[in-house]
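A.B. asks: I'll drop the sequence and a predicted model, then ask my questions.
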Amino acid sequence: MPNPHRCVTGTYAAIVVTAPPAVDTARTTIQPALRAAVEHLPAGLQRLVGYHFGWLDRDGNPHDGGVGKALRPTLALLGARAAGSAERAAVPAAVAVELVHNSSLLHDDLIDGDRTRHHRPTVWAEFGVPAAILAGDALLNLAYHVVGAEPAGSYGASRWLSEATNRMLAGQAADVSFEHRLDVTVEECLQMAEDKTAALLSGAAAIGSAYVSGPEEVTHALAAYGRHLGVAFQLVDDVLGIWGAAESTGKPVLADLRVRKKSLPVVYALRAGEPASTELAELYAATDLAETDLQRCADLVAAAGGRDWAEQQAAAALARALGAVRDVPLAAGTREELDQVAAYVTARNR
C-alpha cells in the first residue's frame, strides 16, 4: 500500500500506483447500473454520454472503455458498508454521485477549453459545444432520477447530493472568477477546492450511509473524511496538472499552466514573496507563452515553494481524513479500506 503520510514526488510517469480492491470492486459493481441508467436518456444523448464514458467510439460503435477512477462510487459503497449494510444496497446512490461527477467533467472540459480526456478528444471537441452542455445537463438530471427512484433512504441521500452539487457549482464559479485575477489568496483557493472538489467527495462518502439509513454519527464522520480527502485530492490533482506526465494523466504536459490556471501550487508561489514569485507573476500576466515559457513557469512555481507546499498540505489533509473516522464505530474492515483509498488518492499519478 502507498505510504499514507506522504504524497508522491519525483517523476510521476515512473510511478505505477495500484488501486485498492475497494476501487476495483466499485467499478465492477456500478457498471451495469450505470449503463442501465444511461439507457433512460434519448438516443442522441446516449451516444454522447456513451462516448464520454468510453463505451462508444465517435461513430457510436462499442469501445472498450471504463468509468474512470470510480473514486466517488467507491466512497458511496464503502459508506453503506461502514454503516453496517450491504454495499449493493447503495448502488443507486453510488451511480448518482458518479453521474453528477461526470456532468461536472463535461462542463469543466468546456469551461477550461480542455480538448483531451483519457487520451482522446473531449465531447465538446468531438461533437461541439451545444452537445457537451446538453450531455452534462442530462447526467445531472439523471442523477436525481436514479437516487430518488427508491423511496427508502432517497430523501436523506438526495439532500446530501443536492448540498454537494450546490457547493461544487459555487467552487466552479469561484475557479472561473480567478482566471482574471492575480490577487487570489491561498485562503480563497483552498475554499474553492473545498467547494469544487471536496464537497462532492464529502457527499459521496456520506450518501451511501444516508441511503441505507445509517447512524448519523457514521454519516457525518464519513462526510468529514470525504471533505478532507477531497482537499488532498485537489492538491495532488494540481501538482499533476503541472508536473504530471501526459501518458499518465491523459492531458497535455503543463496543461494547467497553459491556461494560466490559479491552482493551489501556483497561488502559493505567487503569494510567497520570493524572487521567483515576481517572475512568475509577470509570465502569468502575459497573453501568449511559448513552450519554454511554460516550463519556466513550472520551474518558478517549484522554486517559490509551491510544489513542496502543496504536497505537504495534501499529506496534512490526508491525516485529517484518517482522523475523522478513527474513533467512530464502523463495520469491521471498512476503516482499513477507507485508509487504503485515502492513501491511493494521494499517491496516484493520474
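C.D. replies: That came through fine.
A.B. asks: From now on I want contacts and neighbour counts done on CA atoms only, so please keep to that.
C.D. replies: Noted.
A.B. asks: State the distance from Glu188 to Pro130.
C.D. replies: 31 Å (C-alpha to C-alpha, to the nearest Å).
A.B. asks: For these two, indicate the residue with more neighbours.
C.D. replies: Higher neighbour count among Glu188 and Pro130: Glu188, with 15 against 11, using other C-alpha atoms under 10 Å.
A.B. asks: now the more buried one: how far from Leu270?
C.D. replies: Glu188 is 13 Å from Leu270, by C-alpha to C-alpha.
A.B. asks: if you take the average position of this structure, which residue is closest to it?
C.D. replies: By C-alpha atoms, centre = their mean, the chain has its centre lying nearest to Thr197, at 5.7 Å.
A.B. asks: what's near enough to touch that residue?
C.D. replies: 168, 171, 230-231, 233-234 (C-alpha atoms under 8 Å, 6 or more residues apart in numbering).
A.B. asks: and with 7 Å instead?
C.D. replies: 168, 230, 234 (C-alpha atoms under 7 Å, 6 or more residues apart in numbering).
A.B. asks: Test my guess that the second one contacts Leu201.
C.D. replies: What it means is Gly230. Yes. Here Gly230 reaches Leu201: they are 5.6 Å apart, a contact under C-alpha atoms under 7 Å.
A.B. asks: Between those two, tell me which one has more neighbours.
C.D. replies: Leu201 (33 against 28).
A.B. asks: one more structure, for comparison:
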Amino acid sequence: MTESTTASLAEADQRPAGTLERGSSIATDTDSRPGPFDGHEAVAILERARASIDPELRAAIESLPGSMRRIARYHFGWEHADGTPAAGNAGKAIRPALVLTTAAALGGPGARAAAVRAAAAVELVHNFTLLHDDVMDRDTTRRHRPTAWTVFGDTDAILAGDALQALALRLLAEDPHPASAAAAARLAACVVELCEGQQADTAMEGRGPAEVTLGEVLAMAEAKTGALLGCACALGALYAGASAADAEAVDAFGREAGLAFQLIDDVIGIWGDPSRTGKPAGADLAARKKSLPVVAALTSGTPAAVELAELYEVPYDGGDLEPTVLAVERAGGRDWAQGQASDRMARAMQKLSRAIPDPEAAGGLLALAEFVTRRTS
C-alpha cells in the first residue's frame, strides 16, 4: 500500500464527502498517469483471487448439462467455440477479490480461506449478468472475442446465464459455513436489485434525450454495478463473523466504489482504446444509451447539450460517431464523470474507515478501489 493511500484513509473521515487531498493518487483519466499508485498490489490481489476461485468455478460448471457447460466454458475463456481448450481471459475477478479481501481484513487469513466458495458464487452471479446483458444490449464483443449469444444464439446464452445464477445459490446452500444462509439471502436480494437496475437501463433507451434525469441514471448505476460490489464486501464481512454494522459499512463502501467503477466504465466506453477494452469504440453512443457521461452532458444546459440531444434523437446510421463524442465532451460529460468518480471514491473511503479504521488492514480494499478507478480497460 502506498503512503498516499495510508494517509488518505486516516484522513478520510475528517474530510467532507466529495473532497480529495491535493495530489491524491486517485485518478480517473483513461490515460495512464504517473503517480504513487502503480496498481501492483491490486493486480497481485486479483491474481490471487482468481487462483483461489477458479477450482470452485470449474467444478461448479462441470456439473452443468453439456450444452450449458460448453457455453459457460466459452464465456469464461476456457474453450474456443469449437470446444477445443483455450487460455482466454476470464475477467479481472474484482468482485471475488472484494469478498476475499474483506474477509481477510475483518477476520484474518482463516476467514479468507473460508470465504472462497462465497467468492466463487459472486463471480457466477456477475457472469450471469454479463451473459444476459450482452443479449439485451446486442453487444457482439466481450473480452476480445465474440459474445456467447453471437456464437450459440440468444436462447442458449440466456439459459446458460440462468444456470450460472442457480449454481451460485447452490454453492452457498451447500456450504457448511454458519454464514452461508445469510450470504445466500443477501446475494439473492442483490440479484433482484441487479435486475431492477438492468430493467431501468433498458427502459431508458426508449425515452427521449430530455426525459432522463441524472438522479435516475445514478440510481440505475448503483443498482446495476454498485449493488454487487457492495454485496461482495458484505459477504466477506459475514464470513469473517463481523457485526451487522460493519457489514453495512463495507457494503456502502462497495457501492460507492462500484459507482466510481461504472463512471470510469462509461468513460472508457466512449474514449477507451478498443485494443485494450475488447469492445468496439463508441458502442454505447451508437446504441444511444443513456450512460452517465451522456446524461450529464444532456442535462448541462450548454449549447453542446442541445447538439447532443439532436444527435441522440436520430437512430445511429452507421456513420461517423466523432461529432457525438465531441458533443459529450464539450457539454462537460467527461469532466463530470471523472470528477464524480473521485467524489465517490472519497465517500467510499469514509465508509470503509468506519468498519476498518486501521489503514494497514484496509490496504487491500483501498488498492482494489483505486485500481478500478484508474483502469483503462
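C.D. replies: Sure thing, it's come through. These numbers come from a predicted model, not from an experiment.
A.B. asks: now what about the TM-score between them?
C.D. replies: For these two chains in superposition, a TM-score of 0.94 is obtained (TM-score structural alignment, normalised by the length of the first structure); 346 aligned residues with a C-alpha RMSD of 1.8 Å.
A.B. asks: Give me the three-state assignment for the aligned partner of the residue nearest to the centre of the first structure in the second structure.
C.D. replies: The alignment partner of Thr197 of the first structure in the second structure, by TM-score structural alignment, is Thr225. In three-state terms, and counting by DSSP: H, G, I helix; E, B strand; the rest coil, Thr225 of the second structure is helix.
A.B. asks: Quick one: map Ile133 of the first structure onto the second structure.
C.D. replies: By TM-score structural alignment, Ile133 of the first structure lines up with Ile158.
A.B. asks: Kindly report the same for Arg307 of the first structure.
C.D. replies: Per TM-score structural alignment, Arg307 of the first structure is aligned with Arg334.
A.B. asks: any idea how far that match is from Ala223 of the second structure?
C.D. replies: For Arg334 of the second structure, the distance to Ala223 of the second structure - C-alpha to C-alpha - is 22 Å.
A.B. asks: same question, Arg95 of the second structure
C.D. replies: 15 Å.
A.B. asks: Contacts only, for the residue lying closest to Gly88 of the second structure once chain neighbours are set aside.
C.D. replies: Take Gly88 of the second structure and drop its neighbours on the chain: the residue closest to it by C-alpha to C-alpha, 6 or more residues apart in numbering is Gly77, 4.1 Å away. Neighbouring residues of Gly77 of the second structure by C-alpha under 7 Å, 6+ apart: 86-90.
A.B. asks: change it to 6 Å
C.D. replies: 88-90 (C-alpha atoms under 6 Å, 6 or more residues apart in numbering).
A.B. asks: what about burial for those, which qualify?
C.D. replies: 88, 90 (16 or more other C-alpha atoms under 10 Å).
A.B. asks: mind giving me a markdown table with the contacts of Gly77 of the second structure and columns for secondary structure and distance to Thr324 of the second structure?
C.D. replies: Converted to a markdown table, the contacts of Gly77 of the second structure look like this (DSSP: H, G, I helix; E, B strand; the rest coil; distance: C-alpha to C-alpha, whole Å):
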| residue | secondary structure | distance to Thr324 of the second structure |
| --- | --- | --- |
| Gly88 | coil | 33 |
| Asn89 | coil | 31 |
| Ala90 | coil | 32 |
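A.B. asks: now what about stretch 230-240 of the second structure, what contacts it?
C.D. replies: 95, 98-100, 102-103, 106-107, 111, 115, 179, 183, 247, 250-251, 254-255.
A.B. asks: how does it look with 8 Å?
C.D. replies: So stretch 230-240 of the second structure is in contact with 95-96, 98-104, 106-108, 111-112, 114-115, 118-119, 122, 177, 179-180, 182-183, 186-187, 190, 243, 246-248, 250-255, 258, going by C-alpha under 8 Å, 6+ apart.
A.B. asks: same deal with stretch 62-71 of the first structure?
C.D. replies: Against stretch 62-71 of the first structure from outside (C-alpha under 8 Å, 6+ apart): 23, 26-27, 31, 53-57, 98.
A.B. asks: got a list of what the counterpart of Phe178 of the first structure in the second structure touches?
C.D. replies: Using TM-score structural alignment, the equivalent of Phe178 of the first structure in the second structure is Met204. Neighbouring residues of Met204 of the second structure by C-alpha under 8 Å, 6+ apart: 212, 289-290.
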